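Student: Give the three-dimensional model of this entry:
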Amino acid sequence: MRLIGVIVLALVALTWADGPLPFETEDVEILNAEAGDNNYRLPEDLDPISYDIEITPYFTEETTPPGKSQFSFDGTVSIVFKVIKPNLNSFVIHENVRLVEGVRLFKTENDAVVPLLSGRQFERDTDHQFLKIYLDTGTTLEVGAEYKLLVIYVGNINETPLSRGVFRGNYKDEKGVTRWYLATHLQPTHSRQAFPSFDEPGFKSTFRITINRPTSFSPTYSNMPLEVSLNQGERTKEIFRETPRMSAYLVTFHVSDGFKVIADNDDKERPYRILARSNAEGQGKYALEIGTPITNWLSDYLKIDYYSMAKYLKNDQIASPYWASGATENWGLVTYRELRLLYEEGETNAVDKLSIGTITAHELAHKWFGNLITCRWWDNVWINEGFASYFEYFAMHAAYPELELDDQFNIMYVQSALSADSATSTRALQHTVNSPTEVTGHFSGISYSKGASFLLMLKHLVSDDTFQQALYNFLDDRKYQHAFPSHLYDAFEKALSESKQEIKTTEGNNLDIKSFMSYWVLEQGYPVLNVNVNREAGTIALEQERFFVSPTVAATQQVWPLPITYTTQSSPNWTDLSPVKVMNTKTDTLQNVPTDGWVIFNVQQKNIYRVNYDTETWLKIAQQLQTDHNVIHHLNRAQIVDDVFALMRSEMLSFQQYVFRLLDNVIKDLGFEVEPNEHVTRTLNRFYLLNFACNMGHQECINNSVNRFKSYKSGVITSVNPNLRRHTFCEGLRAGDYEDWSFIFKRRQESNNQADEVAMLRALGCTKNDQARNEYLKNILTDDVKAQDRLNAFTFFYMGDQSNAKFALPFIKENVKEIEKAVVLPAWFQNIFANIAGYLDEEGLKEYETMLTSIQTEYPTAFTAGNSAIASARANIKWGSDKVEQIISVVDDLSPTTTPAPSSSEEPTTETPAPGSATQYVFRLLDNVIKDLGFEVEPNEHVTRTLNRFYLLNFACNMGHQECINNSVNRFKSYKSGVITSVNPNLRRHTFCEGLRAGDYEDWSFIFKRRQESNNQADEVAMLRALGCTKNDQARNEYLKNILTDDVKAQDRLNAFTFFYMGDQSNAKFALPFIKENVKEIEKAVVLPAWFQNIFANIAGYLDEEGLKEYETMLTSIQTEYPTAFTAGNSAIASARANIKWGSDKVEQIISVVDDLTPTTTPAPSSSEEPTTETPAPGSATVAFPATLMFLWTALAIILK
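Tutor: Below is the predicted model:
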């Protein structure tokens, strides 16, 4: 057994490492694919050539003539296709429309009518979403001939974007008038909702779109420019130019009352425009600024100019208030959720601003990978999404290298892939899918993160020049066609051959690049490379084995081709990333290697494998980190942290090798204010770190936030920097009263910025005021929270304060039906019940179990999801509980003896954490980092500093760091009272959350109202998150209820539940009764079945053992009616209990190693005050502690240069 005595990883990484913190991942739809037959695929009997589609939409009564239904549309589609297979007397296409009124078939060469079977011209197979056309007896289609199929039909304009297809949304203009719009979201299997079609990515055609819109509406937008507009009285016919040859899911049209161009580069040859609702004027400037250079860089790098892909091709980006995902790559008209495209100076934080850039790069990359070439079928969706995810970071980095996104790629994608691909149930990149549910499920982290990481590994294997040439070969060979992985392999083989480059394997043979690529695409999982240094012989023995996070899984016989890179202490070289060989055997030995010092493999972590060293090598690495950490590359420091944590989870290493320290130094460096003209990465770092620190309970962070909030509310300052708002508003509301909450609530209602509106929704969830909490929950179920934000609103509430999840339980129980309706998608409904569990302690979990049991019959999926989440939550609680004592005892033995002097002598407002508690230890680590970063966003500071502060202050406040909490609460109070008129967006999360967590119902109502008034979607979501922090029972109940209303967008309802669980350690348990009583409403509100299950799965991770038991009881009560919820919930309960046990076993060992290996100078804490929140109970902060360690150390390993 390998055992390392000491490793200092995190301390040095945290204080001095390079790069910004990783971004949050939000608004991600994850569906659990269900097994299905293979009869959902179309036969390859026909080849579609072109479509003519005409749509006449009907909105409200004013635009709907007699005999037509509101929110429906009349459609006709004419499809020209070529016959491939002989003797066809019937054929099939996809359709999932409301009504098929008639079909006709013509032979195109002479327009002759082809007779169809009398009495049975067509048949609808709704189970498989097929439209079957029957030819008359004795009639067959002629092979090689072209035919035209005409279908007349009626379609639905769906209520929410979660149903995909054609959907409706609305917004209030500057006069408060409700304006309607229609949009499309057809990926991956929903073009059949808009028009009968060959709805598979491999079928490519051209499309001509015609829209008959109400004349009173604004001009329509589609893939191509408008060619003809004909005024026909009450209707205007708009005919658009023909698209390039593309897949049906890329078709789009946007019919609206009030959307317009808000930013334009005024370049007729290379047009780039930002489109949005009429009252978003001025919010498109940043998206315009970044879009053109990214497009140009991609055009140059890929050697195919975007604007050369088709005549008249445009490059519009449109912001939709309601959208089910981050964005979708429709050719010529990319559609984004507002907070992923619109930026408002002073209202949008650095995190959301950076996300605008990376998501824009992702969608623009799709123009080449996804649009120009497309995977033949969704089993290889990684071809689309892996490339887009790769260029998401590297295209944005190329255009804006100061953001250091090449470093962030390691955390966001490489380490995410390693985490996601370490389970026994993981999938290979190429994975068989058939049904729409299976297809949607394959749009998963593996396809994105492992696909992108695979490409990074390939680039460094073959060199950037060869990689670039291979991509050009691929695109040029398959443009306007579909592609299989074999086409990509051929392109790399050709480029490698032309480069005359030789890559050797273990046996000394030249690498077969096609075999290399095929193995990585077809095999699930990845290896850990075990390294044993023989210092006497000067050799290094290598052995690979598949890595599983579970220590009980049997070994496999898989052998990956591994690019081997390494460097040594005697000759450190961190820039040569080309492999010395590809290890394609189980074992190998390196000869004549300097072995007197340390050796580090997988240089800069560019390859997909973990590394485990012999004990002596681990010790030498630890010694180097302690004496001069800068000698080791910052990306390898981050790699070491990530690998060690994973190896400990798998029990390949003991937990003694993990570390947790130094938030204070980072905060000291970043400060609490946004500096003028600072680098964007500094702003982003502060944004993340201050939110992190405040949420951890870091007192200085809290104090700073609360003071800023008070200044803002009292009018002392007129605005809070958008990059400070999250923690400022949250802490202000957490520490504030109902009046504080109402202040933010009103501000949200008045906001014209969606990002700010969401941010305030998050902050409103931070209140502890019962009146505010009740109003927050109720408000989620109203139109004040967009349907897309309702799931998030619940999560914001859970996250807002540790008591919020439990507070929400009665509300959820009493409003299941309303929640189900409000979140729309069945999956989101399930997520409402899953997410809350993770925010409940054991007592809350027990209450939740009882609640779930009471709704089991009527809401079986909620019951299943909730019980699964309870299981996960208990596993997490057990993990933490089992490890905490071990961590602390060793710390006391190994930590420096110098006692830090407190910076404050104030009395604690709550109980003091027990001596040696994990929380107390974390606070010691936080103080110096917070001192370094500060609580304010500094003028012109680097974005990494802003991001560090953002993460750190949120972490510290949530951990109960008193200074962070006080700062946030004071800032919140200042903001609510008008002393300051705004909270920096990068401080809002922890400010609002702590303000609401410490506040009353009035404080909660303040943020609730501010969210309602917001005109910024990012701020709206941020405030939804903050509103979930409240401990006030009235506010918690209102928050939970509100999730199920139109006030929270359907797309945000799943997150809203999670925000509530996260908001306070008591919130998950509080939410149990609400969930139990509102299973049906939650199911309806979240719309997607998978999200409904996630509601029940997610909550488990926030419950302690008592809460998990309550949750189990609740799940039992709903088992019959909601079996999927029951299953999801119980599965999550098991996972939660396992995690709790693991964490408790290891915590003591973690801390001891940290203190033993970190510099001997002991930093003084920023405060001796106790947290204003309760000491984290087992299963609350303790639940998150191990995961928090991994996040904190890995992220901060690349913070500061």
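
Student: Please count neighbours and contacts with C-alpha atoms only from this point.
Tutor: Noted.

Student: dump the residue contacts of residue 492.
Tutor: By CA atoms under 8 Å, 6 or more residues apart in numbering, the contact set of residue 492 is 466, 467, 470, 471, 473, 513, 514.

Student: how does it look with 7 Å?
Tutor: Listed by CA atoms under 7 Å, 6 or more residues apart in numbering, the contact set of residue 492 reads residue 470.

Student: mind listing what's buried in the helix or strand where it lies?
Tutor: Residue 492 is part of helix 485-499, with elements assigned from DSSP states H and E. Neighbour counts over helix 485-499 (16 or more other CA atoms under 10 Å) mark 485, 487, 488, 489, 490, 491, 492, 493, 494, 495, 496 as buried.

Student: go on, stretch 223-242?
Tutor: By neighbour count with 16+ other CA under 10 Å, stretch 223-242 contains the buried residues 223, 224, 225, 226, 235, 236, 237, 238, 239, 240, 241, 242.

Student: Please provide the structure for the following sequence as well, for comparison with the first:
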Amino acid sequence: MFLSGYWLQVVLSWAVVAFATATVVVAVQNAKLEQDLRDVQSKIDIFEEWNGAKNQRVKREDSIDYRLPTALVPTHYEVYWHPDLETGTFTGQERISITVVEATNQIILHSYLLEITSVYVLNREVESFELETERQFLIITLTQELPVDASITLGIIFNGQMKDKLVGLYSSTYQNEAGAQRNISTSQFEPVYARQGFPCFDEPAMKATFAITVVHPSGSYHAISNMKEIESNYLGDYTEAIFESTVKMSTYLVCVIVSDFASQETTVRANGIGEDFSMQAYATSHQIDKVEFALEFGAAVTEYYIQYYKVAYPLTKLDMAAIPDFSSNAMEHWGLVTYRETALLYDSSYSSTLNKQSIAGVLAHEIAHQWFGNLVTMQWWNDIWLNEGFARYMQYKGVNAVHSDWGMLEQFQIIALHPVLLYDAKLSSHPIVQQVDTPAEISAIFDTISYEKGGSVIRMLETYVGAENFEEAVTNYLVKHQFQNTVTDDFLTEVDAVVPALGVKKLMLTWTNQMGYPVLNVSKTSAGFLVTQQRFLSNPASYEEEPEDSEFGYKWSVPITYTASTWEDGSVSSVVYDYDVDSVGIALDSDIEWIKLNVHQTGYYRVNYEESLWTLLIQQLTTDPSRFDIADRAHLLNDAFALADASQLSYIVPLEMTGYLAQEQDFVPWYVAANKLIAIHRSLMFSEGYVSYLTYARSLLANIYQELGWTVDANNHLRNRLRVSILSAACALGLPDCLEQASTRFNAFLQNPTTARPSPDLREIVYYYGIQESSSQSSWQQLYALFLDEADASERVKMMYGLAGSRDAQTLFNFLDLGYDESIVRSQDYFTLVQNIAANPVGEPVVWEYYREHWPELSARFTLTNRNFGRLISQITQNFAGTVKLEEVQQFYAKYPEAGAGANSRLEAVETIKYNIEWLARNRADITDWLSGTASPLLTAKNQL
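Tutor: Got it, this is the predicted structure:
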């Protein structure tokens, strides 16, 4: 599954305050800030509640066992579904073939939100059956005990609802070109929602084969599933579609769709590894031309994976479908991958460069799962990282194999690695492998640790063992365990077998079994360089807390790579820093001035140098930036700012480093810099020195902004990505020409939406800052009307983002309230709407008030097991930086203690607020002093902006 939400990219655009009154606002707000900081010292210890919250997180309901008993093993399902598209209900029946491995008189399987109308067991007498809601069990008691090795057939007749949900078997609607509403039925069963579609043994290790029959309306409607249709029975108003039996697979991979979608088809070439097979893409008929890119890319990346894995694709087809309503970005059902429309459909008239890249990434992720996840599946959800971490890393390799000019291997740093390094530096993080039992816990573990940290650690492992060795191990793993289930140790065993001398298992346990990561501290000695390590935490106050238990004492076995000042040929050496030693020495010649660790930032750790080494690295960057490649320049920027944010490095170091940006021309380093410039702007917004900071930040952007301009390059992917990053930062930081350009383009668009629509790459910037700069309510209403009429999903997302740029709190409240209506904002997009408004400083308090007041309705609609709803609290509050807001959050928790899948998000929210308060106290003065001293000569030499 490909997660949607804020993990996949950092939002680049923030609202800008009214600069004409900035001095007055700063003075007033600064007084309030000073009081807040005094409150911090007098009223709270920075983590006074942490132990209680931590204990609440790890507390388990030991009296309840949510796992199925092990007495029975399903082998085959015959499932018959009849979804009624008009009423939004479905009926079904099934027969499950079961093998008895332990004597029992009960059959226990999962069923949730289903009405069970009949239960029978062939040649056995059923005494009773009951539904247990807490564990979502269907418990069937027989009159006699089933002996070991018996084979039985269980039959169940059931029915359920498809409306008002996005999981299980559910309904979706869309409008065709004629404006008529069309209904469809589709499914989303991962991780624990198959039990809402049919009673089943809904655990990943309970693999079986599935013979599926689906009833659909005759005429324009049809049904598709994991396998090809082999028979069709016409029944008048309805038709039965009968599909081939599947291969052995987990329940969460079952998929059925009833729709009137159109399709296009291509062929995937196996090139000697298995047989060629078909790939079809399904979408609403008026959008079917938008699947061409997905088909072309999908076939190409699938062919790459076949060669990479060296394992034949085991099914006879691999289809894709764009669903109008979908909770995640995509889902890797075997043979039938489902997507949001924005994650599959590409139209150059509407889709930006980022849209195109995102579509490719999502496709590459889900198709990678067809082997790693579907063919070989984790034993239990504790090891979900085996699925998602591997697919996350492979998606970058897959896209890079097809589009090598997109720089995807470097983009892994900024999209995957850097965000998770921020998250994993908090006490609210968790290990990659973590025990989960309840449905809410299972849902919550589909997070940035499983995906981004999992992918980052796999990337580090590949670098450590070598790409060819890693690929061989992956093939061996897939062949050995095909159609089976595994744990983390099974995968590491295969890597270990290829490179037995490297001690892979010992090294990897320090990364999978404990949260966090180290910072390596580097100093120069007479013999070379000395490296020590400690756990990296973003808030210095966190070090005062009693850490959760770790068998490795929060030390890591680190595969270090490094290069040195005199190695101008780009040579790289390596050494392993074992977790159980105090330090490691790197012996180098005395003429080597500096050393740079973590080459290309493939390692999952940060690096801090003594001050003299940082000075030399900055001098090298300034003198000749090309001495470091793209990834290393981005790494130096990212680590320097992160270390300064954590008070492990003077803020003067990263600020001095930004001076080299005048020579920077590449997207990835600029993405790091631009995001940080925006983040500091938001943090300093109400502080002394804010105006000086704005002036300096704008000066850094001035040259690259002028050079890039507002004209999109049709065939330069990375140049377009750079342009959007720079324009977004320039407008967020209030560069006058940027705001003027956005406003001019926006007004022209409103005057003629058909011919004056901006380039897709520029639309979010133009819509957002056009709305922000407009003082006319009619402009907002015009864009809102266009939003309501827009049929293209990606364009609606862009417009929805733009509408959140208003500086009027009442307008934002009205938009938030309107967005609750699913006829205006689809349920799948609601959380994006909330995040967009909350990211606007004017909208932040609006969203927070709304969230608190409407919590009962929100939790009833989305449920506490919804991981995206659970994460909303940390997203809404991520910029809070005062004790009043901290107290409001804590009071909210006290009022509504049940968190469900949002338990960790609540911890993260509190930790982030406290960090924000401390960040200002620690760093504001240093930044202000540097700006008033070092930066002033630079500013006088430039044109005032």
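
Student: per the alignment, residue 241 of structure 1 corresponds to what in structure 2?
Tutor: Structural alignment (TM-score structural alignment) places residue 241 of structure 1 against residue 244 in structure 2.

Student: who's in contact with that match?
Tutor: Applying CA under 7 Å, 6+ apart to residue 244 of structure 2 gives the contacts 211, 227, 228, 229, 230.

Student: cool, residue 198 of structure 2 as well?
Tutor: Contact analysis of residue 198 of structure 2 by CA under 7 Å, 6+ apart lists residue 111.

Student: Ok, the one 4 residues further on next?
Tutor: By CA under 7 Å, 6+ apart, the contact set of residue 202 of structure 2 is 110, 192, 194, 195, 251.

Student: please redo it, this time with the cut-off set to 10 Å
Tutor: Shown in contact with residue 202 of structure 2 (CA atoms under 10 Å, 6 or more residues apart in numbering): 67-68, 109-111, 137, 189-196, 250-252.

Student: again with residue 56 of structure 1
Tutor: Residue 56 of structure 1 makes contacts with 72-76, 154-155, 210-214, 235-237, as judged by CA under 10 Å, 6+ apart.

Student: Pull out the buried residues from stretch 126-142 of structure 2.
Tutor: For stretch 126-142 of structure 2, a neighbour-count test (16+ other CA under 10 Å) marks 126, 129, 131, 135, 136, 137, 138, 139, 140, 141, 142 as buried.

Student: next one: stretch 178-193 of structure 2
Tutor: Quick answer for stretch 178-193 of structure 2 (16+ other CA under 10 Å): 183, 184, 185, 186, 187, 188, 189, 190, 191, 192, 193.

Student: ok so, going back, among the contacts of residue 202 of structure 2, which are located in strands?
Tutor: Per DSSP state E, strands hold the following members of these: 109, 110, 137.

Student: Find me the equivalent region of stretch 729-737 of structure 2 in structure 1.
Tutor: Matched against structure 1 by TM-score structural alignment, stretch 729-737 of structure 2 falls on residues 955-963.

Student: Can you find the partner of residue 496 of structure 1 in structure 2?
Tutor: Using TM-score structural alignment, the partner of residue 496 of structure 1 in structure 2 is residue 499.

Student: roughly how far apart are its match and residue 467 of structure 2?
Tutor: To residue 467 of structure 2, residue 499 of structure 2 is 12 Å away according to CA to CA, to the nearest Å.

Student: Need the overlap of contacts for those two.
Tutor: residue 473.

Student: Now for the spatially closest residue to residue 332 of structure 2 that is not a sequence neighbour, how many residues are close by?
Tutor: The spatially closest residue to residue 332 of structure 2, leaving aside those adjacent along the chain, is residue 366, at 4.9 Å (CA to CA, 6 or more residues apart in numbering). Using other CA atoms under 10 Å, the number of residues around residue 366 of structure 2 comes to 28.

Student: What lines up with residue 366 of structure 2 in structure 1?
Tutor: Under TM-score structural alignment, residue 366 of structure 2 pairs with residue 363 in structure 1.

Student: so what corresponds to residue 179 of structure 2 in structure 1?
Tutor: In structure 1, residue 179 of structure 2 lines up with residue 176, judged by TM-score structural alignment.

Student: hmm, back to that, how about the contacts of residue 244 of structure 2 in JSON lines, adding distance to residue 373 of structure 2?
Tutor: Formatted as JSON lines, those follow (distance: CA to CA, whole Å):
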{"residue": "211", "distance to residue 373 of structure 2": "21"}
{"residue": "227", "distance to residue 373 of structure 2": "18"}
{"residue": "228", "distance to residue 373 of structure 2": "21"}
{"residue": "229", "distance to residue 373 of structure 2": "24"}
{"residue": "230", "distance to residue 373 of structure 2": "26"}
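
Student: Of those, just say which sits nearest to residue 436 of structure 2.
Tutor: Among the contacts of residue 244 of structure 2, residue 211 lies closest to residue 436 of structure 2 (CA to CA), at 30.7 Å.

Student: Which position in structure 1 pairs with that closest one?
Tutor: By TM-score structural alignment, residue 211 of structure 2 lines up with residue 208.
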